[in-house]
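Q: Below: sequence and its predicted model.
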Amino acid sequence: MELSEVEEYMQKAVQATQRNFNTVRTGRASTSLLDRIQVEYYGTPTPLKSIANVSTPDSSTITIQPFDASSLGDIERAIGMSDLGLTPNNDGKLVRLNIPPLTEERRKQLVKMVGKMAEEGKVSIRNIRRDGIDSVRKLEKNSEISEDEASDRQDNIQKLTDNYVKKIDEITKEKEKEILSV
């Protein structure tokens, strides 16, 4: 595994963590809250955004207009069963989600959830580091690179790891600040 590959995988881990953060409620309506919602559509779990038009008419409402009106009940059920903690309102044509202001207790729960997501991102970066270092050790064992070169490569992989873990810490602090600001 080359250093550029290690860096690419670590960038993807940070991007995946950022996408997970986008699905966490911050008190404002955002269509990205529904990114993880899967709707049972004709027996197949389908991403909500591929069977409905999702929009935010104002800062405290999300509207979901299905392309197929018969899927309204399925959409409502999927949102009700999700971990969003929102109650869908169905008016026969579209589903409305009112985003209530967050309580202090709920904000603290969301910060904990963001912390867990951040830790998952850091673990994936550490796994990438382990794989990179293992491949360097294998090259050294097979006498394809010298001991000094192996040591340099391992140092570079560790520097990348530290850098990307720091990036996850930065986006975590940003998200926590966003959640805690009233």
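A: Sure thing, it's come through.
Q: When you work out contacts or count neighbours from here on, use the C-alpha atoms and nothing else.
A: Will do.
Q: Next one: Ile168 relative to Asn142, how far apart?
A: 35 Å (CA to CA, to the nearest Å).
Q: more crowded one of those two?
A: Neighbours around Ile168 and Asn142, counted as other CA atoms under 10 Å, are more numerous at Ile168. The numbers are 22 against 10.
Q: Do I have it right that the more buried one meets Gly121?
A: Yes - here Ile168 reaches Gly121: they are 7.3 Å apart, a contact under CA atoms under 8 Å.
Q: any shared contact partners between the two?
A: Common contact partners of Ile168 and Gly121 (CA atoms under 8 Å, 6 or more residues apart in numbering): Val14, Thr17.
Q: Which of the residues in the longest helix anywhere in the chain are classified as buried?
A: Of all the elements of type helix in the chain, the one with the most residues (DSSP state H) is helix 104-141. Judged by neighbour count using 16 or more other CA atoms under 10 Å, the buried positions of helix 104-141 are 107, 110-111, 114-115, 117-119, 121-122, 124-126, 128-130, 132-133, 135-137, 139-140.
Q: okay, pairing it with this:
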Amino acid sequence: MVTSKEVLDNAKSKMQKTTDALKKDLSSIRAGRANASLLNRVSVNYYGAPTPLNQIAAITIPEARVIMVKPYDKSALDDIEKGILEADIGINPANDGDNIRLVVPQLTEERRAEVSKKVKATGESNKVAIRNVRREAMDAVKKGNKNDDFNDDEAHRLEDQVQKLTDKEIKNVDSIVSDKEDEVMNG
């Protein structure tokens, strides 16, 4: 037997995970200014083990378009540089013997438009995922109504709640995408 609370909680949880994934995806998109999250997917071969960069180095932003990577262990400097190059983030590291500097290049208007398009596409795919969660929830409501877990009134009320939740999450996705587009176009 399925309860209305289970259907709603499940849908809410899945939609939230989709929105969180969107935020993570968009944080790795370069917007023309330094952001430490650009290095989130950089993995360094440290003493034979793949290690996230932020565990073996301090990452700071000393200027608007500069990311400074200061290793805790100077012997790892070359490995860190290699890891950044392999991550293919589109920025060449400059090794000065103590630190690694990454200068984030200004985006051209053409590149800004490309990145903005990518941001929109990512947002759209997340909206599709949210709508798929809605469809699953609506199917669960119909199945519950058919199996007499819910009466018709309760099923109708639950469908309305699922739709309101969907509308809220899609509005949230639009807001996140809009903020990122502003950052890209004005960054």
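A: Perfect, I can see it now. Just so it is clear, the structure is predicted and the values come from calculations on it, not from any experiment.
Q: what packs against the following helix or strand past the longest helix of the first structure?
A: Per DSSP states H and E, helix 104-141 of the first structure leads on to helix 147-180 as the next helix or strand towards the C-terminus. On a contact count with 3 or more CA pairs under 8 Å, 6 or more residues apart in numbering; DSSP states H and E, helix 147-180 of the first structure meets helix 3-22, helix 104-141.
Q: Glu183 of the second structure pairs with which position in the first structure?
A: Aligning on TM-score structural alignment places Glu183 of the second structure opposite Glu178 in the first structure.
Q: mind listing what the closest residue to its match other than its chain neighbours touches?
A: Counting by CA to CA, 6 or more residues apart in numbering, Glu178 of the first structure lies nearest to Thr26, which is 6.5 Å off, once chain neighbours are set aside. Contact partners of Thr26 of the first structure, counting by CA under 8 Å, 6+ apart, are Leu102, Glu178, Ile179.
Q: Next, count neighbours for the last one.
A: Residues near Ile179 of the first structure, counting by other CA under 10 Å, number 22.
Q: mind listing what it touches?
A: Under the criterion of CA under 8 Å, 6+ apart, the contact list for Ile179 of the first structure reads Arg25, Thr26, Gly27, Arg107, Leu110, Val111.
Q: 10 Å instead, please
A: 24-28, 102, 104, 106-108, 110-111, 114, 173 (CA atoms under 10 Å, 6 or more residues apart in numbering).
Q: With Val7 of the second structure instead?
A: Contact criterion CA under 10 Å, 6+ apart gives Glu136, Ala137, Met138, Asp139, Ala140, Val141, Gly144, Leu158, Glu159, Val162 as the residues in contact with Val7 of the second structure.
Q: Would you agree the fifth one is in contact with Lys5?
A: When you say that, I think you mean Ala140 of the second structure. No - using CA atoms under 10 Å, Ala140 of the second structure makes no contact with Lys5, being 11.8 Å away.
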